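1. Okay, here's the prediction I keep looking at, along with the sequence it came from:
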Amino acid sequence: MNFYIKADRFLLDNKEVNDQYLEVCNGRFGSFVDTVSTGDKVVDWSGYTIAPGLFDTHIHGINGYDVMDGTEDAIKEISKAILRLGVTRFLPTTLTSSKADLDLAIKSVSQAVAQGLPGAQSEGIFLEGPYFTEKHKGAQNPGYFRDPNYTEFQRWQRLSDGAIVKIALAPERAGALEFIQQVSKEGVLASIAHTDADYDCCCAAVDAGARNFVHLFNGMSGLHHREPGVAGAALTDSRAFAELICDGHHVHPAVATLAAQVKGEKLLLITDCMLAGLMPDGNYHLGEFPVVMQDGVARTESGSLAGSTLRLIDGVRNLHQWSKRPLYEIWHRGSLSPAASLGRDMELGSIAIGKLADYVVLDENMTVQATAVEGEIKYQKA
């Protein structure tokens, strides 16, 4: 189906376009034009802004559902819930857990995707763990931590029908550098997380192929002027992407702004959202840990932050306000940068000729009015 979108403003990766018509051809973006013919179909969003669909590459759950539930329904419900938040693509994300629970979660994602997701589309599975170290364990269960095992990973990859596209590990564990080399050759994004590695170890991991640091400043050794640590490696190595949770709790706004200035296009916004997202304050769980959410902040019994309840569009809004940078620039840290981290930026993440027509309709308050996947409106505000 071919049609044109009319809107006051379009957010491109390097500028804004105003008062134009955007062509959509068979689910992909076409060209901008000043006028259309009488017989052309026009979807009129005059008074609104069109932005590319957001891409959450690190999300465990939302609205009472979790990837570790191990059910197709959970994946489908997550897919629907995030659509109304402007997210059109996501990576269902696991937690460190037992082999049986990980097997079940991986199979449930593959089966749900095969059946067809009703909202945002999965671009693959993110295995967060179990190859971590205890000092910066966060809400990961250290009882299951172990050294990287490529044979084990291959079994999970077969179980997923090749859907695992990202895995996080601590690079100081035995065999980690060899493991990073192996999975990187297969196109899997090796990521550094929940680690007490020093700066040199992280640099060696990036040399081996690791190209992402998970939730920057959280679950890692911090930046010190005589020992840059994991955070220092993430900030200074231009080859690697760095994820950021911009809820104002995980990272101070000033530090988030600094990270955005230093990393530029290599910064990507994530939520790390768990099942309490969109839910009221109360008692929940993250994996095997009980979690209490108070004032929208989820913590374990020990007081550690337990993922987040952040909506990705709010992370964009926050960083836009904190950094004072143009909205089109910050928006793409939640759309194009995540796609680029996975090598999917030729298909996703921005409004450009030939890319899949995932887009979000925003009002003047950055409230989502509608969300489309490949040109088809999947959510529209009542």
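-> Yep, it's here. Only a predicted model underlies this, so the values are computations on that prediction, with no experimental measurement involved.

2. alpha carbons only for contacts and neighbour counts from here, please
-> OK.

3. any chance you could map the strands in the stretch 101-250 of the chain?
-> Secondary structure of the stretch 101-250 of the chain by DSSP state E, counting those that start in this stretch: the strands cover 121-122, 125-131, 164-169, 189-192, 212-213, 241-245.

4. Rebuild those strands as JSON lines, extending it with mean neighbour count.
-> Shown next, in JSON lines, are the strands of the stretch 101-250 of the chain (neighbours: other Cα atoms under 10 Å):
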{"stretch": "strand 121-122", "mean neighbour count": "22"}
{"stretch": "strand 125-131", "mean neighbour count": "26"}
{"stretch": "strand 164-169", "mean neighbour count": "25"}
{"stretch": "strand 189-192", "mean neighbour count": "27"}
{"stretch": "strand 212-213", "mean neighbour count": "28"}
{"stretch": "strand 241-245", "mean neighbour count": "28"}
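
5. Tabulate these in CSV, adding columns for distance to Phe32.
-> Listed next are the strands of the stretch 101-250 of the chain as CSV, based on distance: least, Cα to Cα, whole Å:
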stretch, distance to Phe32
strand 121-122, 26
strand 125-131, 34
strand 164-169, 33
strand 189-192, 34
strand 212-213, 34
strand 241-245, 31
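
6. what about the ones you listed, which gets the closest to Ser79?
-> strand 121-122 (6.8 Å; Cα to Cα).

7. So what's the gap between the closest one and the chain middle?
-> Distance, stretch centre to chain centre, for strand 121-122: 11 Å (Cα atoms, centre = their mean, to the nearest Å).

8. packing partners for that strand?
-> If contacts are counted by 3 or more Cα pairs under 8 Å, 6 or more residues apart in numbering; DSSP states H and E, strand 121-122 sits against strand 87-92.

9. Val188 contacts Gly162, correct?
-> No - contact criterion Cα atoms under 8 Å: Val188 and Gly162 do not qualify, at 10.0 Å.

10. okay, the two: which has more neighbours?
-> Shown here are Val188 and Gly162; by other Cα atoms under 10 Å, Val188 has more neighbours (22 against 15).

11. Comparison target below:
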Amino acid sequence: MTRLAGRIVTPSGMFPGEITVTGDSIASLDLAGDAGDDIIVPGFVDLHCHGGGGHTFTTGDAAAAREAAAFHLGHGTTTMLASLVSSPFELMRDATLAYRALVEDDVIAGIHFEGPYLSHARCGAQNPAFLRDPAPGELTELVKIGEGAVRMMTVAPELPGALDAIAFLREHGVLAAVGHTDATYAQTHAGVAAGATVGTHLFNGMRPPHHREPGPVIGLLSSIAAVELIADNIHLHLGMLAFAAGSAGPDRSILVTDAMDATGMPDGRYELGGQEVVVADRVARLVRDGSIAGSTLTMDVALRNAVAAGLSLTDAVTMASTTPARLLGLDDRGAIAPGLRADLVVLDADLNLRRVMKAGAWIAA
């Protein structure tokens, strides 16, 4: 049995109190008294991460994936998807087979394929050599061999066959996300109607909004879909982060890192999807054209940045934990309440990370 005292962030607000953990679960929650300055929040859930700590998810290497997940766990991410970039089908298939064991071992919660069914016009840091229209045979095989490991795929809804692909993903329990898209407002809404429930890193890799053609940004914000927000102060200005989160609300806004292997590492040269990346002063850019290439963000920093943008801590925690857990269908985590899994992050009064607990066990510093 473990007891943690502090200011506890619940879906209803922040209250002083004590958490009792038994085994891997929260046994009780006593919200009373003066519990000191520590702030306790649920473990973070990152739906979009390519790597960290010098290790990547994008090559399908299970050993590297374990190390990347361990790095982000040390920063409070207790549940995450391993995101790949646009790749040949052979790599997608091999990664799916390799990562199934990581899902079974609770190292990752599943796989996110960011592509390859994306727009050439809005490819961003995706390798244009690997972009293609949705292929039903590829989707069918990935879902079959994944045995539940494939959890999300980003698709540009304007591509030929995209709406059928989105419907297929929905029918097979895979989150379909709209992203790297040049879609119109109407095409974006058609994608959501077909079953898309997430917008991949809103604003980035998308046709910009225009008052005569709102495009995918406004299309997503005006829909029922949740939207990913990269709160690194590089992909989004703080004012735009606050605007988007205020427009969608915390129940439809998700903080993500979009982190690459350079996260937590020195500036220098790295690789993403077969393309050279240079990281300077935390910013990752493709050598070929200067496009932003993922981030060097961790979820604890994302939470602090969201609060610095003017969001309440309760809303920021909802965006970092509760909303993404709900989207994944993981109703055993994402909040602090009796009976839920004891995934907990202890922060100091300035929201700096102090300790991390996953499934009732402290993570070594």
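-> It's in. Just so it is clear, the model here is predicted, and its values are computed rather than measured.

12. just to revisit the earlier point, out of the strands of the stretch 101-250 of the first structure, which gets nearest to Gly47 of the first structure?
-> With respect to Gly47 of the first structure, and counting by Cα to Cα, the nearest of those is strand 121-122 at 27.9 Å.

13. mind checking which of the strands of the stretch 101-250 of the first structure is nearest Val316 of the first structure?
-> Proximity to Val316 of the first structure, assessed across the strands of the stretch 101-250 of the first structure by Cα to Cα, is greatest for strand 241-245 (9.8 Å).

14. What count of nearby residues applies to Asp101 of the first structure?
-> Using other Cα under 10 Å, Asp101 of the first structure has 17 other residues around it.

15. and of the strands of the stretch 101-250 of the first structure, who's closest to Ile75 of the first structure?
-> It's strand 121-122; of the strands of the stretch 101-250 of the first structure, that one is closest to Ile75 of the first structure (Cα to Cα) at 9.1 Å.

16. what's the offset of stretch 323-336 of the second structure from the middle of its chain?
-> Counting by Cα atoms, centre = their mean, stretch 323-336 of the second structure is centred 13 Å from the centre of its parent chain.

17. Now do that stretch: everything it contacts.
-> Stretch 323-336 of the second structure is touched from outside by 8-11, 26, 41-47, 151, 175, 250-254, 318, 321-322, 339-344, with contacts defined as Cα atoms under 8 Å, 6 or more residues apart in numbering.

18. Same question for stretch 243-255 of the second structure.
-> Applying Cα under 8 Å, 6+ apart, the contact partners of stretch 243-255 of the second structure are 46, 221-222, 224-231, 299, 302-303, 315-316, 318-320, 323-324.

19. What's the ChimeraX line that selects buried ones from the residues you listed?
-> The ChimeraX command for the buried members of those (criterion: 16 or more other Cα atoms under 10 Å) is given here:
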select :46,221,224,225,226,227,228,229,230,231,299,302,303,315,316,318,319,320,323,324
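
20. Just the contacts of stretch 243-255 of the second structure: which are in helices?
-> Using DSSP state H, the subset of the contacts of stretch 243-255 of the second structure located in helices is 221, 299, 302-303, 315-316, 323-324.

21. Asn2 of the first structure and Ala112 of the first structure: what is the separation?
-> Distance from Asn2 of the first structure to Ala112 of the first structure, counting by Cα to Cα, to the nearest Å: 29 Å.

22. neighbour count winner among those two?
-> With neighbours defined as other Cα under 10 Å, Asn2 of the first structure and Ala112 compare such that Ala112 has more, 18 against 15.

23. can I assume that one is in contact with Val67?
-> No - the pair Ala112 of the first structure / Val67 is not scored as a contact, 11.1 Å apart, by Cα under 8 Å.

24. okay, and the common contacts of these two?
-> Here Ala112 of the first structure and Val67 have Ile75 as joint contacts, going by Cα under 8 Å, 6+ apart.

25. hmm, back to that, which pair in the ones in helices among the contacts of stretch 243-255 of the second structure spans the largest distance?
-> Comparing all pairs in those by Cα to Cα, the longest separation belongs to Leu221 and Met299, at 22.7 Å.

26. Quick check: the gap between the equivalent of Asp24 of the second structure over in the first structure and Phe10 of the first structure.
-> The pairwise alignment with the first structure assigns Asp24 of the second structure to Gly27, based on TM-score structural alignment. Separation of Gly27 of the first structure from Phe10 of the first structure (Cα to Cα): 17 Å.

27. neighbour count winner among these two?
-> Ranked by neighbour count (other Cα under 10 Å), Gly27 of the first structure and Phe10 place Phe10 first, with 24 against 19.

28. For Gly47 of the first structure, see how far away that one is.
-> 11 Å.

29. same check, this time on Asp69 of the first structure
-> Distance from Asp69 of the first structure to Gly47 of the first structure, by Cα to Cα: 41 Å.

30. Next: Ala233 of the first structure.
-> Per Cα to Cα, Ala233 of the first structure is found 44 Å from Gly47 of the first structure.

31. Alright, I will stop here.
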